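In: Here is my input; please provide its structure:
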Amino acid sequence: MVSHKKMTKKIVSAKVDEMYRESKHWNSCLQLINDELTFIQHLLNSYVFEPNTPNLFERLQDYQARIKRSKDDWDKLSKMIGHHENSIGGILECSDSVCDNFYHQKHEKLKVEAVNYMENFKDLKYEIFEYAGCILKKRKPNN
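Out: Take a look at the predicted model:
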């Protein structure tokens, strides 16, 4: 018969594994987003846009400022996830449910922040690509 303590330790270990996998997934998504941020910054600073587009300069300035804010948020979130990953193992050293709950609440809060950031970035990226795509289409020669 398996003792209650061994069973609890097994459950906690499974939770730690799951939290670690989730944080690795967030990191993977953030690495992709970092590459996309770099691409978008290069796109916005390029000369591929039709110069006579109404409000082009203002739109590009707005997008550049929003991409910079997103990059700053990316930096903060990436650091938070890194620190969180390094501390996840602390759950295994918890001796009570208060400590255990602390780690889980911290993880859930970080999950919300990561998902919100990814959703906001996806929306911004879509908006920029939608705008850029319309302008770039104008440059195609008519056959």
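
In: use CA for all of it now, contacts and neighbours both
Out: Noted.

In: Next, find the distance separating residue 24 from residue 110.
Out: With the distance defined as CA to CA, to the nearest Å, residue 24 ends up 13 Å from residue 110.

In: Same check on residue 96?
Out: According to CA to CA, residue 96 stands 22 Å off from residue 110.

In: Next: residue 123.
Out: For residue 123, the distance to residue 110 equals 20 Å [CA to CA].

In: cool, residue 130 as well?
Out: Distance of residue 130 to residue 110, computed by CA to CA: 30 Å.

In: quick one: which of these two has more around it?
Out: Neighbours per residue (other CA atoms under 10 Å) separate residue 130 from residue 110, with residue 110 holding more: 18 against 11.

In: Please provide the structure for the following sequence as well, for comparison with the first:
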Amino acid sequence: MIKQIKHKTFSRDKSIDELHYSTEKWSAELDFSAFELSFLRQLIKSYPYKNTIPNLFENIQLFMKQLDKIEGELPLLIKEIRNHNNQLEGKLECNDVSCDDFYLDEYNQLSENIFDYLQDYKNLKIEIYSFMRGIIPNP
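Out: Presented below is the predicted three-dimensional model:
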């Protein structure tokens, strides 16, 4: 498991361009995650393992379920990012602090959701890599 850190946001002083940039970075990271998830699924299914491992099939099934869960969350997060990115233009029309706060609160919540998703995903990858390290035959 990787070190757990708490999400912090520093968005109060960010410009619209900086907020857009952050959402584009999130999109790119989630796009890469989708590609990587597909690879992990293929790797796990390929069975390049020693067959004498206890509970091999059960562990593989567990990883597949966890990959399904993580992969299933991706489309919603990507949709939320797109929607938020489109809504950021409304922040330009804000004339008061409460309006600005609305957009920043939305940004901060989305930022935390993505942070949590990526933490969960990284922890799953560590579990998979650690397990596979012990079952892949040494050359």
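
In: Grab the longest helix from structure 2 for me.
Out: Longest helix in structure 2 by number of residues (criterion: DSSP state H): helix 97-135.

In: What is the neighbour count of residue 107 of structure 1?
Out: 20.

In: meant to ask about residue 132 of structure 2, not that
Out: Counted with other CA under 10 Å, the neighbours of residue 132 of structure 2 add up to 16.

In: Check residue 19 of structure 1 too.
Out: Neighbour count of residue 19 of structure 1, defined by other CA under 10 Å: 21.

In: Can you list the buried residues in stretch 68-87 of structure 2?
Out: Under the neighbour-count criterion of 16 or more other CA atoms under 10 Å, stretch 68-87 of structure 2 has 70, 74, 77-78, 81, 84-85 buried.

In: Could you give the separation of it from the chain centroid?
Out: Remark: stretch 68-87 of structure 2 is offset 10 Å from the chain centroid, using CA atoms, centre = their mean, to the nearest Å.

In: after superposition, how close is that stretch to structure 1?
Out: Taken over the aligned residues, the distance from stretch 68-87 of structure 2 to structure 1 averages 0.8 Å (mean CA distance after the TM-score superposition for structure 1).

In: List the contacts of stretch 46-59 of structure 1.
Out: Stretch 46-59 of structure 1 has contacts (CA atoms under 8 Å, 6 or more residues apart in numbering) with 132, 135-136, 138-139.

In: Only whichever of those are buried, select them in ChimeraX.
Out: Burial among these is assessed by 16+ other CA under 10 Å; the matching ChimeraX selection reads:
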select :132,135
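
In: what are the ranges of the helices in structure 2?
Out: Remark: helices assigned in structure 2 by DSSP H are 16-45, 56-87, 97-135.

In: Quick one: list the elements packing against the last one.
Out: It stands for helix 97-135 of structure 2. Contacts defined by 3 or more CA pairs under 8 Å, 6 or more residues apart in numbering; DSSP states H and E place helix 97-135 of structure 2 against helix 56-87.

In: relative to helix 16-45, how tilted is the helix it packs on?
Out: 160 degrees (axes from the mean of the first three to the mean of the last three CA atoms, to 10 degrees).

In: what sits against residue 34 of structure 2?
Out: Going by CA under 8 Å, 6+ apart, residue 34 of structure 2 touches 71, 74.

In: residue in structure 1 matching residue 134 of structure 2?
Out: Alignment note (TM-score structural alignment): residue 134 of structure 2 maps to residue 134 of structure 1.

In: next one: residue 68 of structure 2
Out: In structure 1, the residue paired with residue 68 of structure 2 is residue 68, using TM-score structural alignment.

In: related to what we said a few turns ago, what about the longest helix of structure 2, how far off from structure 1?
Out: Superposing on structure 1 and averaging over aligned pairs (mean CA distance after the TM-score superposition for structure 1), helix 97-135 of structure 2 comes out at 0.8 Å.
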